[in-house]
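A.B. asks: I would like the atomic coordinates for the input below:
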Amino acid sequence: MDIDAAVEQHARLRGMSLKTVKTYLHCIHAFKKQCNKQLHEITKQDVIEYLDELCKKEKAGSTVNVHLQSIKFFFGVVLKKRLLLSLRGIKKPKKLPVVLSKEEVHSLINTIENPKHRLIVELLYGSGLRVGEVIRLRPRDIDLDQMRGWVRCGKGKKDRMFVIPESIKEKIHLHMKGKWLFSGNNNHHLSIMSVQLIVKEAAKKAGLYKNVHPHTLRHSFATHLIDAGYPLVVIQTMLGHANMSTTLTYIKTSSRLHCIKSPLDELNNIPTLSP
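C.D. replies: Below is the predicted model of the structure:
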């Protein structure tokens, strides 16, 4: 059986992205290599033992779950076998996202001397885009008259609108000449890794000791909108979240929580009752 061809065919029928297909194939081949059995010989226990080995190697919960989903897809969808239906993913720890203050964002941006690199970071923060969305922007996706742009076929194969900061309007106009807004080599768009390195280097120069990466700017965008009092439903739309529960995470990183006064402090203002 040609595993790659079979997985790719079923993935296409479900509209999966190439990135997802590549990840699924990597996980499926890793499992098959370690299991070292013919497909018809593999049991549910083999899958459990494989996932257990990943846990022993201290792989992240999200990583283990991706392997499980990949194996489930292969056996359940491609091979039409039911041996994995009762297996559930492991519970992931709910860590709060790393967020920069406005002062930290300002410091980070000001360390970037390359105009194109600086504009990319300004757009990541100013529009709340994912790094993969920024690098795939085309001039036709930008409407500078309305100060908005469009993410085409973003996460979940969805289009959505985003705002363009007035402060970078002229800079964006200068980049609207080629096939891509941010071109890389060989007439292709800039790579995700290139942007990751730009942000990491800028954070280092700015003396930021947080774990800063491109998505940190998106977290900061969302948190600062909540700080400014924008409705959650508006923020959810701007971020392209399918579920409000994802957007609600940013309430926990908002500075509004810092303004809450403990009721214990209010007790000092209450007169003592006479016995």
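
A.B. asks: only C-alpha atoms for contact and neighbour calcs from this point on.
C.D. replies: Fine.

A.B. asks: so Pro97 sits in a strand?
C.D. replies: No - with DSSP: H, G, I helix; E, B strand; the rest coil as the criterion, Pro97 is coil rather than part of a strand.

A.B. asks: Can you mark which positions in stretch 216-233 are buried?
C.D. replies: Within stretch 216-233, the residues scored as buried using 16 or more other C-alpha atoms under 10 Å are 216-227, 232.

A.B. asks: count of residues packed around Arg12?
C.D. replies: If you count neighbours by other C-alpha atoms under 10 Å, Arg12 ends up with 12.

A.B. asks: Could I get the full set of helices for the stretch 51-200 of the chain?
C.D. replies: For the stretch 51-200 of the chain, the helices defined by DSSP state H, counting those that start in this stretch occupy 61-72, 102-110, 115-127, 131-135, 169-174, 192-205.

A.B. asks: a markdown table please, covering these and showing mean neighbour count.
C.D. replies: Below are the helices of the stretch 51-200 of the chain laid out as a markdown table (neighbours: other C-alpha atoms under 10 Å):
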| stretch | mean neighbour count |
| --- | --- |
| helix 61-72 | 20 |
| helix 102-110 | 16 |
| helix 115-127 | 20 |
| helix 131-135 | 20 |
| helix 169-174 | 13 |
| helix 192-205 | 17 |
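
A.B. asks: As TSV, those with distance to Val212 would be great.
C.D. replies: Shown next, in TSV, are these (distance: least, C-alpha to C-alpha, whole Å):
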stretch	distance to Val212
helix 61-72	20
helix 102-110	10
helix 115-127	12
helix 131-135	13
helix 169-174	24
helix 192-205	6
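
A.B. asks: Nearest to Thr23, out of the ones you listed?
C.D. replies: With C-alpha to C-alpha as the measure, helix 61-72 is the member of the helices of the stretch 51-200 of the chain nearest Thr23 (7.9 Å).

A.B. asks: sorry, back to before: out of the buried residues of stretch 216-233, which is nearest to Asp265?
C.D. replies: Relative to Asp265, the closest of the buried residues of stretch 216-233 is Asp227; by C-alpha to C-alpha it sits at 24.0 Å.

A.B. asks: one more to line up against the first:
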Amino acid sequence: MDSYLRHVAIERGLSTNTVAAYRRDLAIYSRWLADAHLTGLADVTRQHISDYVRFLGSREESPLTAASIARILSTVRGFHRFLLEEGVVDTDVAHESKPPKLGTRLPKAISIEQVTLLLAATDGDDVANLRDKALLELLYATGARVSEVVNLNVDDVLDPEVVRLTGKGDKQRIVPVGSYARTAIDTFLVRGRPLLSARGPATPALFLGLRGKRLSRQNAWLIIRAAAERAGLDGHVSPHTLRHSFATHLLEGGADVRVVQELLGHSSVATTQIYTLVTADTLRDMYTTAHPRARVSRSAPPVEPPPGG
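C.D. replies: Sure thing, here's the model as predicted:
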């Protein structure tokens, strides 16, 4: 398993976060193999893989969603394919294993008005508010993943209009930054970051914690959750909520899906097209509410059958 993790990290160039997820998936698999009293990888059969999938779906202590099971199984399949390629085993026993069917899960986006309330909840002149305002404005302005934003360095803010983001597989993309986000970033760089930087070791990081070190993903999540609570937003608001909202609002505004794909850093347009389902639902609801012939009216005349019908 360690050899496989080195393979995906070095030869395939997967990100640190992805490799960490693979490591967690394989740890679950390793414990299951040990509990099944399998002493060698050559002893694993197709039936064992099927039993493992059923085990993942029936865990009582920590139930997994269909999406999580599919992800773990994908890791296991990649691992067994690697074993075959390396000559460790003679057969890829996981090749024909199938993940559970996934239902269509639409991304959760909040409205433009709710985004405005969320961003307003970071107003203030103290150093934490200046940082939080810049952080949230940038997340919504670019649709960036939270890992991409906390990994930004000051030099990645290329000019007043664009920022350089490094996504999965260390792929870089240049994304425009709107005027609100740019103003918030400039204010933070001038009035907030120098104060935070003086509290810790020298670092090129754009966003810093209160001790002067690079802001962590966990702290970024807590910042957003606290802002959502102050804004009175019900439900779960996370960094990915802003990413979903960015994509949804662009498509609702008429942006081409392939442009949104490029901005989000999706390798396939199929991943981006799920957001078109969100906007289609919104348009359908608006149509049903607004169009006089779309609403059911009690005064509408009954439909008469055709003659002889």
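
A.B. asks: Let me see the TM-score of these two.
C.D. replies: Scored against TM-score structural alignment, normalised by the length of the first structure, the superposed chains reach a TM-score of 0.87; 270 aligned residues with a C-alpha RMSD of 2.8 Å.

A.B. asks: for the residue nearest the centre of the second structure, what are its contacts?
C.D. replies: By C-alpha atoms, centre = their mean, the second structure has its centre lying nearest to His240, at 5.0 Å. Neighbouring residues of His240 of the second structure by C-alpha atoms under 8 Å, 6 or more residues apart in numbering: Arg145, Val146.

A.B. asks: which residue lines up with it in the first structure?
C.D. replies: Matched by TM-score structural alignment, His240 of the second structure corresponds to His215 in the first structure.

A.B. asks: can you check Ala270 of the second structure too?
C.D. replies: In the first structure, Ala270 of the second structure lands on Ser245 (TM-score structural alignment).

A.B. asks: Ile235 of the first structure versus its match, what's the distance?
C.D. replies: 12 Å (C-alpha to C-alpha, to the nearest Å).

A.B. asks: between the two, which one's more packed in?
C.D. replies: Taking other C-alpha under 10 Å, Ser245 of the first structure and Ile235 do not tie; Ile235 has more neighbours (21 against 10).

A.B. asks: Relative to Leu68 of the first structure, how far out is the more buried one?
C.D. replies: From Ile235 of the first structure to Leu68 of the first structure the distance is 32 Å (C-alpha to C-alpha).

A.B. asks: hmm, back to that, mind checking how far the match of His240 of the second structure is from Thr20 of the first structure?
C.D. replies: As defined by C-alpha to C-alpha, His215 of the first structure lies at a distance of 19 Å from Thr20 of the first structure.

A.B. asks: His175 of the first structure now?
C.D. replies: Distance from His175 of the first structure to Thr20 of the first structure, counting by C-alpha to C-alpha: 30 Å.

A.B. asks: For the two, work out which one has more neighbours and name it.
C.D. replies: More neighbours surround His175 than the other of His175 of the first structure and Thr20, with 17 against 13 (other C-alpha under 10 Å).

A.B. asks: What residues does the more buried one make contact with?
C.D. replies: Taking C-alpha under 8 Å, 6+ apart, we find His175 of the first structure in contact with Pro139, Leu181, Phe182.

A.B. asks: In the first structure, mark out all the strands, start to finish.
C.D. replies: 142-143, 148-151, 160-163 (DSSP state E).

A.B. asks: sorry, back to before: with distance to Ala202 of the first structure added, can I get the buried residues of stretch 216-233 of the first structure in JSON lines?
C.D. replies: Below are these laid out as JSON lines (distance: C-alpha to C-alpha, whole Å):
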{"residue": "Thr216", "distance to Ala202 of the first structure": "13"}
{"residue": "Leu217", "distance to Ala202 of the first structure": "12"}
{"residue": "Arg218", "distance to Ala202 of the first structure": "16"}
{"residue": "His219", "distance to Ala202 of the first structure": "17"}
{"residue": "Ser220", "distance to Ala202 of the first structure": "16"}
{"residue": "Phe221", "distance to Ala202 of the first structure": "18"}
{"residue": "Ala222", "distance to Ala202 of the first structure": "21"}
{"residue": "Thr223", "distance to Ala202 of the first structure": "21"}
{"residue": "His224", "distance to Ala202 of the first structure": "20"}
{"residue": "Leu225", "distance to Ala202 of the first structure": "23"}
{"residue": "Ile226", "distance to Ala202 of the first structure": "25"}
{"residue": "Asp227", "distance to Ala202 of the first structure": "25"}
{"residue": "Leu232", "distance to Ala202 of the first structure": "30"}
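
A.B. asks: Can you list which of the residues you listed are found in helices?
C.D. replies: Judged by DSSP state H, these include 216-227, 232 as members of helices.

A.B. asks: quick one, what contacts Gln273 of the second structure?
C.D. replies: Val257.

A.B. asks: Also the one 4 residues further on?
C.D. replies: Each residue near Leu277 of the second structure by C-alpha under 8 Å, 6+ apart is listed here: Leu106.

A.B. asks: roughly how far apart are it and Tyr287 of the second structure?
C.D. replies: 15 Å.

A.B. asks: burial count for the counterpart of His95 of the second structure in the first structure?
C.D. replies: In the first structure, His95 of the second structure lines up with Leu85, judged by TM-score structural alignment. By other C-alpha under 10 Å, 11 other residues sit near Leu85 of the first structure.

A.B. asks: same thing with Arg105 of the second structure?
C.D. replies: 8.

A.B. asks: so what corresponds to it in the first structure?
C.D. replies: Using TM-score structural alignment as the criterion, Arg105 of the second structure maps onto Lys95 of the first structure.

A.B. asks: do the same with Val115 of the second structure
C.D. replies: Match for Val115 of the second structure (TM-score structural alignment): Val105.

A.B. asks: show me what contacts that match?
C.D. replies: Neighbouring residues of Val105 of the first structure by C-alpha under 8 Å, 6+ apart: Leu217.
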